[in-house]
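Asker: have a look at this prediction, sequence included:
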Amino acid sequence: MRIPFFRTSIPACACLLALAAPATAGTFGGNATLTTDYVWRGTTQTQGDPAIQAGFKATSGNGLYGSAWGSGVEFAPGTHASSEFDVVVGWAGNLADDWALDVNLTHYRYPGTTVDLNWTEFNGTATWKQNYWAQIGWSNDALASGHHGTYAQLGARLPLDAQWRLEGAVGHYWLDDAYGDSYAHAQLGAVWAFKAPFELRVTAHATDDSARRLFADLAGSRVEAALQASF
C-alpha cells in the first residue's frame, strides 16, 4: 500500500487525459524503479523482497493532474495479492514564491485478491522552497479496514551538490479507530543522480514498537536500495 500515484480504470484515465488535453502547457512524464524492498510508511509491502515499479503522470497547464503507478506486492498468502495499482487525481500549484500545495485523491487497488483490499485516501501536501514538506492523509476506510485513519508526515531534502542529496522524513499513522493503536516511523536516505535520467537511492527505515505490534515482521528496521529512471 503506497502514497507517492493512483490506480484507476481505463475510462478514468481517459477522463484525466481529456482534462489535460486542452491546456497547451500540459506535460507528460513517468518513471520506472527497481527496488530491493517496497517500503510504505515504514512497513514492507513485499516481505522484504525486491519489486519492479512503474508509473506515469499527465499534468495540465492549470495544475490538474492524473497519474497511475504500479508495483509488485507480497501480502499474506491467503489474500493472493501480487500487484498494486495506485490511481491519483489532484491539483498542484504555487501559493506564493516559496510555497506550493498538492491536494489529491488516491485510490489503492489490488486486483485478483480473495478479499477486498481496495481503499481510497484524501491527501494534501504543503511544500516550502521545494525542499521541506508537510503532508496529511485521511481515509474513512484506512487500509481497507472500514474505519477511519489519519497519516501525517514531515520531511526535508538537503542538496549537497549537483549529484548528491540527503532526504529524511518522520511520520505518524493514527489507526486507533481501525486497529486500536497508532505508530510512528522515520526514514533517512541518500540519493545519487549519477547520470540523467538515472538515480540511485539508499534509504534506512525504522518504526516504533507499536508498528511491530500491528504488523509484526513487516515493521521494524530495514534498508532498501532503489535504481530509478525518470522520463
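Answerer: Now that the structure is in, tell me what you want to look at. Residues are numbered from 1 along each chain as shown.
Asker: please count neighbours and contacts with C-alpha atoms only from this point.
Answerer: Noted.
Asker: give me the number of residues near the nearest residue to residue 106 once chain neighbours are set aside?
Answerer: Nearest residue to residue 106 in three dimensions, chain neighbours excluded: residue 88, at 4.5 Å (CA to CA, 6 or more residues apart in numbering). By the criterion of other CA atoms under 10 Å, residue 88 has 29 neighbours.
Asker: what's residue 88 in contact with, if anything?
Answerer: Residues in contact with residue 88 (CA atoms under 8 Å, 6 or more residues apart in numbering) are 5-8, 66-68, 104-107.
Asker: please identify which of those is nearest to residue 128.
Answerer: Set against residue 128, the nearest of the contacts of residue 88 by CA to CA is residue 104 (18.1 Å).
Asker: confirm the closest one sits in a helix?
Answerer: No - counting by DSSP: H, G, I helix; E, B strand; the rest coil, residue 104 is not part of a helix but strand.
Asker: tell me which element residue 61 is part of?
Answerer: Following DSSP states H and E, one finds residue 61 outside all helices and strands.
Asker: surely it and residue 28 touch.
Answerer: No - using CA atoms under 8 Å, residue 61 is not in contact with residue 28; the gap is 11.2 Å.
Asker: name the single longest helix found in the chain.
Answerer: helix 10-20 (DSSP state H).
Asker: check which residues of the very next helix or strand once past that one are buried.
Answerer: As assigned by DSSP H and E, the chain's next helix or strand after helix 10-20 is strand 27-35. Applying a neighbour-count criterion of 16 or more other CA atoms under 10 Å, one finds 31-35 buried in strand 27-35.
Asker: follow-up on the earlier one: will you turn the contacts of residue 88 into TSV that also has distance to residue 54 and secondary structure?
Answerer: As requested, the contacts of residue 88 are exported to TSV (distance: CA to CA, whole Å; DSSP: H, G, I helix; E, B strand; the rest coil):
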residue	distance to residue 54	secondary structure
5	10	coil
6	11	strand
7	12	coil
8	14	coil
66	15	strand
67	11	strand
68	9	strand
104	19	strand
105	19	strand
106	16	strand
107	16	strand
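Asker: for comparison:
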Amino acid sequence: MKPTHIGTALAVGTLVMSAGAFQAAMAEDPHSISANIGVVSNYIWRGQTQTDNQPAVQGGLDYAHQSGFYAGTWLSNVDFGEGNETNYELDLYTGFGGSINDDFSYDLNLIYYAYPDGRDSDFSELGASATYKWLTAGIAYTFYGQADDAPGVANTEANYIQGDLYYHAALDFDLPYELGLNLHGGYYDFRYNDGGNDYGHWGASISREAGDFGTFSFNYDQIGRDTYDEDPKLWIGWNKEF
C-alpha cells in the first residue's frame, strides 16, 4: 500500500506493505493472505497531501510466501484539487524481502500506481531498501510515467517521462507505554524541469497498537521548499489488519 504512511503512515508507501507482507510470510503456513483497512484525516505521501487536506478511506489485500515473495493491491480515494477529476488511486505491487541476520533485512519491490479515472497520471517504480536495527534507508526509481501535462516535461514521442529518483530514510524506536516513534525524511529528484520541482520533506509519527482495535497514529509532515505547500501537516490515522 502506498502510504500506509499510517505505517506510508509510518512509511512510509516506505512501503509498509512490503514489511507487513514479509512478516506475514514468516507464519508456519508457507502461504498467507491478509487484508487491511484504514482511515486517515489527511492522505500524505512523500510530504504532499493526496486528498487536498481531506480524509481518506484506504484498504488493501496482500499475499505472502515464506520464501519472502509477496504481492498485493491497495486502494484509496484521492483529490488533487480543482480541475482534476481523479477520484481514486489503485496500487499494484510485488516484491521480495528477507533478512541476513537478526539486525539486517532488505526489500526489493515493483509498484504500479494507477489512477483509472484520471488522465495520464499512472507511473511505475522499482524500489530497494535495507534495514539495520532501527534505521531503514532506500531508493525508488521511476521507470515509467504518464505526465503529459506536468510543467517542464519534454514533449517526447510517447509523452512519457522516466528517471525520477526518490531517496528516503526512517528511524523507528520503541517508547514507554507501548508507543512507537517513527522519524522519516526523503528527497525527490525529478528528471524534468532542471531541478525546479525537486524537494525534500521530513516528518514524525507516534503510534500505538490497541489489540483488536487496530493501530492509531498521530503524524506530522512538512515540505522544505516554498514552491510547494510548506504548511505543517498534522493528521491522525487508524489501520487494522485481518
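Answerer: Looks like it came in fine. Everything quoted here is computed from the prediction, not taken from an experiment.
Asker: TM-score of the superposition?
Answerer: Taking TM-score structural alignment, normalised by the length of structure 1 as the basis, the two superposed chains have a TM-score of 0.82; 208 aligned residues with a CA RMSD of 2.2 Å.
Asker: just the buried positions in the longest helix of structure 1, please.
Answerer: 13, 16-17, 19-20.
Asker: tell me the helices and strands packed up against that helix.
Answerer: Where contact means 3 or more CA pairs under 8 Å, 6 or more residues apart in numbering; DSSP states H and E, helix 10-20 of structure 1 is packed against strand 51-59, strand 64-72.
Asker: format the contacts of residue 88 of structure 1 as a markdown table; extra columns: distance to residue 137 of structure 1 and neighbour count.
Answerer: Shown next, in a markdown table, are those (distance: CA to CA, whole Å; neighbours: other CA atoms under 10 Å):
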| residue | distance to residue 137 of structure 1 | neighbour count |
| --- | --- | --- |
| 5 | 14 | 24 |
| 6 | 14 | 29 |
| 7 | 17 | 25 |
| 8 | 19 | 21 |
| 66 | 18 | 30 |
| 67 | 17 | 25 |
| 68 | 18 | 23 |
| 104 | 10 | 21 |
| 105 | 9 | 20 |
| 106 | 10 | 28 |
| 107 | 12 | 22 |
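Asker: which of those residues are conserved in structure 2?
Answerer: With both residues aligned by TM-score structural alignment, their matches' CA atoms under 8 Å, the contacts of these that structure 2 also has are 66-68, 104-107.
Asker: now the longest helix of structure 1, how far from the chain's geometric center?
Answerer: 21 Å (CA atoms, centre = their mean, to the nearest Å).
Asker: and if you look at stretch 195-208 of structure 1?
Answerer: 14 Å.
Asker: so which residues make contact with that stretch?
Answerer: 42-43, 183-194, 219-231.
Asker: buried subset of those residues?
Answerer: By 16+ other CA under 10 Å, those give 42-43, 183-193, 219-229 as buried.
Asker: doesn't residue 194 of structure 2 lie inside a helix?
Answerer: Yes - the assignment for residue 194 of structure 2, made by three-state DSSP, places it in a helix.
Asker: in structure 1, what residue corresponds to it?
Answerer: The alignment partner of residue 194 of structure 2 in structure 1, by TM-score structural alignment, is residue 180.
Asker: now for its match: which residues touch it?
Answerer: Shown in contact with residue 180 of structure 1 (CA under 8 Å, 6+ apart): no residues.
Asker: where's it relative to residue 2 of structure 1, distance?
Answerer: According to CA to CA, to the nearest Å, residue 180 of structure 1 and residue 2 of structure 1 sit 21 Å apart.
Asker: excluding chain neighbours, what is closest to the spatially most central residue of structure 2?
Answerer: Residue closest to the average C-alpha location in structure 2 (CA atoms, centre = their mean): residue 13, at 1.2 Å. The shortest distance from residue 13 of structure 2 to any residue other than its chain neighbours is 3.3 Å, reached at residue 2 (CA to CA, 6+ apart).
Asker: quick one: secondary structure of the one you found?
Answerer: coil.
Asker: check whether it really touches residue 15, as I assumed.
Answerer: Yes - proximity of residue 2 of structure 2 to residue 15 meets the contact threshold set by CA under 8 Å, at 6.0 Å.
Asker: with neighbour numbers in mind, choose between these two.
Answerer: Taking other CA under 10 Å, residue 2 of structure 2 and residue 15 do not tie; residue 2 has more neighbours (33 against 24).
Asker: show me where structure 2 has helices.
Answerer: For structure 2, the helices defined by DSSP H cover 16-24.
Asker: residue ranges for the strands of it, please.
Answerer: Along structure 2, counting by DSSP state E, strands occupy 31-40, 44-45, 48-49, 56-65, 69-77, 88-99, 104-114, 123-132, 135-145, 165-175, 179-189, 199-209, 215-223, 233-241.
Asker: same list (the ones you listed) but as JSON lines, adding distance to residue 20 of structure 2.
Answerer: Output for the strands of structure 2, formatted as JSON lines (distance: least, CA to CA, whole Å):
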{"stretch": "strand 31-40", "distance to residue 20 of structure 2": "9"}
{"stretch": "strand 44-45", "distance to residue 20 of structure 2": "18"}
{"stretch": "strand 48-49", "distance to residue 20 of structure 2": "23"}
{"stretch": "strand 56-65", "distance to residue 20 of structure 2": "9"}
{"stretch": "strand 69-77", "distance to residue 20 of structure 2": "10"}
{"stretch": "strand 88-99", "distance to residue 20 of structure 2": "10"}
{"stretch": "strand 104-114", "distance to residue 20 of structure 2": "11"}
{"stretch": "strand 123-132", "distance to residue 20 of structure 2": "14"}
{"stretch": "strand 135-145", "distance to residue 20 of structure 2": "15"}
{"stretch": "strand 165-175", "distance to residue 20 of structure 2": "15"}
{"stretch": "strand 179-189", "distance to residue 20 of structure 2": "16"}
{"stretch": "strand 199-209", "distance to residue 20 of structure 2": "14"}
{"stretch": "strand 215-223", "distance to residue 20 of structure 2": "13"}
{"stretch": "strand 233-241", "distance to residue 20 of structure 2": "9"}
